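Peer 1: Next input, structure requested:
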Amino acid sequence: MSLLPNHKSKFDKKLDKFFGVKLDGLDISVINTLADTCPAQLLPILAANFDVDIDKLSESTARELIKNAFEIHYYSGTFYSLNKALKLFYATTNVKEWYEYGGAPYHFKLELEVSKTGINQESLKKTDEIVNTYKNVRSVYDGVSIKIATKANAHAGGYLMHGETISVMPYVLRELETKTGFYHANTFKTHEIINIF
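Peer 2: This next block holds a predicted model:
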């Protein structure tokens, strides 16, 4: 059955019939275009179709971005889409609007938690690209606050020495005096190295 209108030429109808027969014989069930399971070679093609940039991203991050592309584009121009896109790169992101930090109207800034992923010049450039792609046109980007938490192992030790001497003699005690000494010492040493390139 042809989908071409009746007024089309015989040549068009022959082409339609030829390609219809050829395509009907294809088993398209083996074609996988799901971002989670498709071959890695298809990722750039899927990214182009979903209008997302996966350049210099890891395979897992690229798959997540493609998988969420529809939702990100659907809400494009909102802080929701900006947060959704940034969460693919950073564990915790927070968009602060101008009234939350005392900025000028229509301004916003980002708070990024990078304790697990780390941050470098390239990821900051990627962050700026994401912000400019998904933010509202009228909104002004005031920059980013970076939070890095560190975990330290603390060891504590203690020592207590206590003694008492009692002598019992035939005479009656009029007064009993006890002396106790308590000594406490603490030591704390912190080093922080920050490299800014």
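
Peer 1: C-alpha only now, for contacts and for neighbours.
Peer 2: OK.

Peer 1: would Y141 count as being in a strand?
Peer 2: Yes: under DSSP: H, G, I helix; E, B strand; the rest coil, Y141 falls within a strand.

Peer 1: mind listing what the residue nearest to it when sequence neighbours are not counted touches?
Peer 2: Counting by C-alpha to C-alpha, 6 or more residues apart in numbering, F108 is the residue found nearest to Y141 once chain neighbours are left out, at 5.4 Å. F108 sits next to 95-98, 139-143 when contact means C-alpha atoms under 8 Å, 6 or more residues apart in numbering.

Peer 1: What's the first helix or strand after whichever strand or helix holds F108?
Peer 2: If you go by DSSP states H and E, F108 is part of strand 107-113. Next helix or strand after strand 107-113 toward the C-terminus (DSSP H and E): helix 121-134.

Peer 1: How about that following helix, which residues are buried there?
Peer 2: Residues 126-127, 130-134 are the ones in helix 121-134 that count as buried (16 or more other C-alpha atoms under 10 Å).

Peer 1: in the protein, which spans are strands?
Peer 2: 92-97, 107-113, 140-147 (DSSP state E).

Peer 1: Could you identify which of these is most buried?
Peer 2: Stretch with highest mean neighbour count among the strands of the chain: strand 107-113 (a mean of 20; mean count of other C-alpha atoms under 10 Å).

Peer 1: Another for comparison:
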Amino acid sequence: MSKSIFEVQLTDLLPENLKRDPDIIAASKAVDSGFSVLVNDINKTLILPRIDHLESDVLDHVAYYFHVDFYDRSLDIETKRKLIKDSVYIHQIKGTPRAVEILIETLFDEGTVEEWFKYGGTPYRFRVVTSNKSVTQERAEEFVRALNTVKNTRSTLDGVVILRSENMDLYWGGIVHQGIKEEYRQVR
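Peer 2: Down below sits the predicted model:
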């Protein structure tokens, strides 16, 4: 029967002639205790598979390691995790509208990129349109700083359009007036 690395002991691996030596057995047990500590810490070296379980300060170091250009330590932990997960892919597609769209999805949760020909702008310009109610002026400024790390260098952002819609009561009324115009003249 095979054992996993978490279950194996050094005495199980010794040849038969050394299994009876008390000094070797004592040394093996001493090594086993240190080895079990090491084996239990192996999971801490797995970074990417455990990204959803890492703490904020560890994420800051991982973001530096993966060169997440638009990373900010003040972001919430879920946004940090999403940025780190997407960083390798974004580095592969930098300079494309898709890279900007991923950044929009990460920071604004929803939104689109409108290129200049869709809204009648000038060539090599684009704008970002979002209807997320949580987007504020500060978040838009944060987005602009991050945008410069993923967009094409020749392209220029015209602006971030934040669409707002409100539910309001609408009252309307109408009247129909029908009448006949009569004119009377006195005849002499």
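
Peer 1: what TM-score do we get after superposing?
Peer 2: The TM-score (TM-score structural alignment, normalised by the length of structure 2) is 0.62; 133 aligned residues with a C-alpha RMSD of 2.5 Å.

Peer 1: Any chance of the strands of structure 1 in JSON lines with distance to S76 of structure 1 as columns?
Peer 2: Converted to JSON lines, the strands of structure 1 look like this (distance: least, C-alpha to C-alpha, whole Å):
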{"stretch": "strand 92-97", "distance to S76 of structure 1": "15"}
{"stretch": "strand 107-113", "distance to S76 of structure 1": "16"}
{"stretch": "strand 140-147", "distance to S76 of structure 1": "16"}
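
Peer 1: of those, which approaches T78 of structure 1 most closely?
Peer 2: Closest to T78 of structure 1 of those, according to C-alpha to C-alpha: strand 92-97, at 10.6 Å.

Peer 1: Which other helices and strands does that closest one contact?
Peer 2: For strand 92-97 of structure 1, the packing partners by 3 or more C-alpha pairs under 8 Å, 6 or more residues apart in numbering; DSSP states H and E come out as helix 79-86, strand 107-113.

Peer 1: Those into JSON lines, with extra columns for distance to F18 of structure 1?
Peer 2: Shown next, in JSON lines, are these (distance: least, C-alpha to C-alpha, whole Å):
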{"stretch": "helix 79-86", "distance to F18 of structure 1": "44"}
{"stretch": "strand 107-113", "distance to F18 of structure 1": "56"}
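
Peer 1: Which of the ones you listed sits closest to I72 of structure 1?
Peer 2: Nearest to I72 of structure 1 among these is helix 79-86 (4.7 Å), distances taken as C-alpha to C-alpha.

Peer 1: follow-up on the earlier one: identify the residue of structure 2 aligned to the residue nearest to Y141 of structure 1.
Peer 2: Here F108 of structure 1 is matched to F126 in structure 2, going by TM-score structural alignment.

Peer 1: Same check on K126 of structure 1?
Peer 2: Aligned partner of K126 of structure 1 by TM-score structural alignment: E142.

Peer 1: Relative to L107 of structure 2, how far out is its match?
Peer 2: Using C-alpha to C-alpha, to the nearest Å, E142 of structure 2 is found at 9 Å from L107 of structure 2.

Peer 1: ok, which stretches of structure 2 are helices?
Peer 2: 10-13, 22-40, 56-65, 77-92, 97-108, 116-119, 137-147 (DSSP state H).

Peer 1: Most tightly packed of those helices?
Peer 2: Of all these, as judged by average neighbours under mean count of other C-alpha under 10 Å, the leader is helix 97-108 with a mean of 20.

Peer 1: So which residue is dead centre in structure 2?
Peer 2: K82 (3.1 Å; C-alpha atoms, centre = their mean).

Peer 1: check contacts around the aligned residue in structure 1 for that residue.
Peer 2: Counting by TM-score structural alignment, K82 of structure 2 lines up with E64 in structure 1. E64 of structure 1 sits next to 35-36, 88 when contact means C-alpha under 8 Å, 6+ apart.

Peer 1: T127 of structure 1 too?
Peer 2: T127 of structure 1 makes contacts with L86, as judged by C-alpha under 8 Å, 6+ apart.
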